[in-house]
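Trainee: Sequence plus the predicted model coming up.
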Amino acid sequence: MSVPPEPDPTVKPLVILGAEMRKHRIRANLSQLRLAGIMQFSQSLVGFTERGMRTPSHNFMQRYDDAVGARGELVRLWAHLTRGASPRWFRNWLEIEQEAHALHAWEPLYVPGLLQTEEYATLVIRGEPGITLDQVEKAVTARMERQAIFDRPEPPMLRVLLDEGILYRPIGDKQVMHCQLLRLLEAVESPRIGIQIVPMSLGVTTGLLGGFAIAQLSGSPDRVYIESATHGHVSDRPEDVEAIHSRYDVLRAAAQPQHVSLELIREAEKLWT
């Protein structure tokens, strides 16, 4: 078993990883297009990753490693170079998110990570007390990589419920908020992504203690992710899953239909122009 090399501090870890990936692919006599077909990921994602522009998930790296016959070498290098990009307690959810065919989420305070712009994500992550600039950079890169699940040939369904206050809560300056709300409007151009707004005027209190998400997987029980002030909790316990489903149902019943929700987002976006 080869030992992963220590990264050159003058070269970004993702560039090192991408170069090694490309070396193995060429050795296996595979084009990016052919490899993407074997992996069932998009060719553009393969290209971005080989150029060091995306942080690949474990699922992506395992498929890449298997396809090029690297015998685990690339997966070990990936783990060595990207360790610390996400909190340990969150990594289990990232794996679940990769395998889910449908995701349902509720957020009372800010836009969820799967729909954040890079600038918005940077400001949210920088709010963590004691975090270093290097940790911020790694965490933002990892968050942007999560969004690559929508680049797959068959991306998951995503249904998001947002508290209306998110549209008006300033995260950064007007430009950051303007771009973030435009990102929401662009996201729903995909038939696989839906966003509904829960109006503040209704005074709904369900879910105000924190956000949560539900992942539906083929052949497996649903999993839930529950946020807290310090860390999140991932569970497949039937009582937890049932409780989160019940909360989601209450919130969705209170939410505006998508076409009305999009008008609310457009109205808020104009205020940030």
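Mentor: That came through fine. Numbering: from 1, shown residues only.

Trainee: drop to CA atoms for contacts and neighbour counts, all remaining ones
Mentor: Will do.

Trainee: Excluding covalently adjacent residues, which one is nearest to Gly18?
Mentor: Glu50 (3.8 Å; Cα to Cα, 6 or more residues apart in numbering).

Trainee: thinking the one you found is in contact with Pro13, fair?
Mentor: No: counting by Cα atoms under 8 Å, Glu50 sits too far from Pro13 to count as a contact (11.6 Å).

Trainee: Mind jotting down where the helices sit in the chain?
Mentor: Along the chain, counting by DSSP state H, helices occupy 13-27, 32-39, 43-50, 58-68, 73-82, 88-99, 118-126, 133-146, 174-187, 238-254, 258-271.

Trainee: Now the third one: buried residues?
Mentor: Meaning helix 43-50. If you call a residue buried by 16 or more other Cα atoms under 10 Å, then helix 43-50 has these buried ones: Gln43, Leu45, Val46, Gly47, Thr49, Glu50.

Trainee: put this beside the first:
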Amino acid sequence: MPELHAPTVRGRRLARELRQHREHAGLTPDQVVTRLGWSRSKISRIESGRTRPSVADVTAVLDLFGVTSPVRDALVQLARDVQKRGWWTTYADLWDGSYVGLEDEASRIRSYQVQFVPGLLQTPDYARAVISAGRPDRPAEVDRRVRARMARKSVLARSDAPTLTVVLDEGLLRRPLGGRDVMREQLYALVAASQGGSVTIRVLPTETDTLLGAEGPFVLLSFEESDPDVAYSEGMSGCVYMESQEQVSRCRVTFERLFETALSPEKSVALIETYAKE
């Protein structure tokens, strides 16, 4: 059976393109199954992005659909790119779902956080404090998770780094995770990150009279080439990906209101510095 996996942006794009070309050719999934001798589940997995189709499989369906170059060449190359292993596969046993792959390919990341500083902005010691809280008896695993989280941060150092816009609840600035020294270092790291150009940080004051964000923290990922946005939320019940237009739209509107309600970037940085000095 082909390997099942959580689709990346390229995988989602390839699945969507193949499905659209099948429909344009006027073929049903059952007709594809009959002509190629595939199982019904195989074509379903390919078109839903739940499996990585081989280049040979992609070539076969493109021939059947009558897709010619240059579109054909572009889709075959996309199929090759889907097969590439990302840096995060080194930590495949740690990641839950496809979030890191989606994050790596995003052009814009918007994050609302209530309890912790976002992973992309965490210092090693702060990350260790956060991770250790849930795994106090597994120090070896904690070390590996910290290394993995630091590897994630490389996305912000690339020449094509995504823009990162963060709204932080003021309460998390007061929570000295790992101790006062660790938290002080983390707060100054936030100040430094905000001066990098691609990172914007706003703080939502504690006294804000609003229920915005009451449903909890979330991340909104946007991509190039008109790929649809994905919203992501992580909690005790697990990881939730929200891809429907209604869900994503609600998250987008909520974030925009949180962003507008929060302090300006300048006032936010000044507040963070105040807490760091205290």
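Mentor: Yep, that arrived. In this text, all values refer to a predicted model and were calculated from it rather than measured experimentally.

Trainee: Any chance you could compute the TM-score here?
Mentor: Here the TM-score for the pair of chains, by TM-score structural alignment, normalised by the length of the first structure, is 0.67; 196 aligned residues with a Cα RMSD of 2.2 Å.

Trainee: out of the helices of the first structure, which comes closest to Ile226 of the first structure?
Mentor: Closest to Ile226 of the first structure of the helices of the first structure is helix 238-254 (Cα to Cα; 8.4 Å).

Trainee: Which part of the second structure matches that closest one?
Mentor: Counting by TM-score structural alignment, helix 238-254 of the first structure falls onto residues 245-261 of the second structure.

Trainee: swap in stretch 154-164 of the first structure?
Mentor: Aligning stretch 154-164 of the first structure against the second structure (TM-score structural alignment) gives residues 160-170.

Trainee: Contacts made by that stretch with the rest, please.
Mentor: Applying Cα atoms under 8 Å, 6 or more residues apart in numbering, the external contacts of stretch 160-170 of the second structure come out as 106-115, 117, 155-156, 198-206, 258-259, 262.

Trainee: Show the buried residues in those.
Mentor: Applying 16+ other Cα under 10 Å to the contacts of stretch 160-170 of the second structure flags 106-115, 117, 155-156, 199-205, 258-259, 262 as buried.

Trainee: Which residues are in contact with the residue nearest to Gly18 of the first structure?
Mentor: Residues near Glu50 of the first structure by Cα under 8 Å, 6+ apart: Val15, Leu17, Gly18, Ala19, Met21, Arg22.

Trainee: Map it across to the second structure for me.
Mentor: Taking TM-score structural alignment, the alignment leaves Glu50 of the first structure unpaired with respect to the second structure.

Trainee: From Glu263 of the first structure, how far off is the residue lying closest to Ala105 of the first structure once chain neighbours are set aside?
Mentor: Of all residues not flanking Ala105 of the first structure in the chain, Ala213 sits nearest, at 4.1 Å (Cα to Cα, 6+ apart). Distance of Ala213 of the first structure to Glu263 of the first structure, computed by Cα to Cα, to the nearest Å: 24 Å.

Trainee: same question, Leu251 of the first structure
Mentor: Between Leu251 of the first structure and Glu263 of the first structure the distance is 19 Å, computed by Cα to Cα.

Trainee: Kindly report the same for Leu182 of the first structure.
Mentor: Distance, Leu182 of the first structure to Glu263 of the first structure, by Cα to Cα: 12 Å.

Trainee: With neighbour numbers in mind, choose between these two.
Mentor: Between Leu182 of the first structure and Glu263, counted using other Cα atoms under 10 Å, Leu182 has the larger neighbour count: 16 against 13.

Trainee: That one touches Glu269, doesn't it?
Mentor: Yes: if you go by Cα under 8 Å, Leu182 of the first structure and Glu269 touch, sitting 7.1 Å apart.

Trainee: Which residue is the nearest non-sequential neighbour of the residue nearest the centre of the first structure?
Mentor: For the first structure, Arg146 is the residue whose C-alpha lies nearest the centre (Cα atoms, centre = their mean; 3.2 Å). Using Cα to Cα, 6+ apart and skipping residues adjacent in sequence, the residue nearest Arg146 of the first structure is Leu114, 6.5 Å away.
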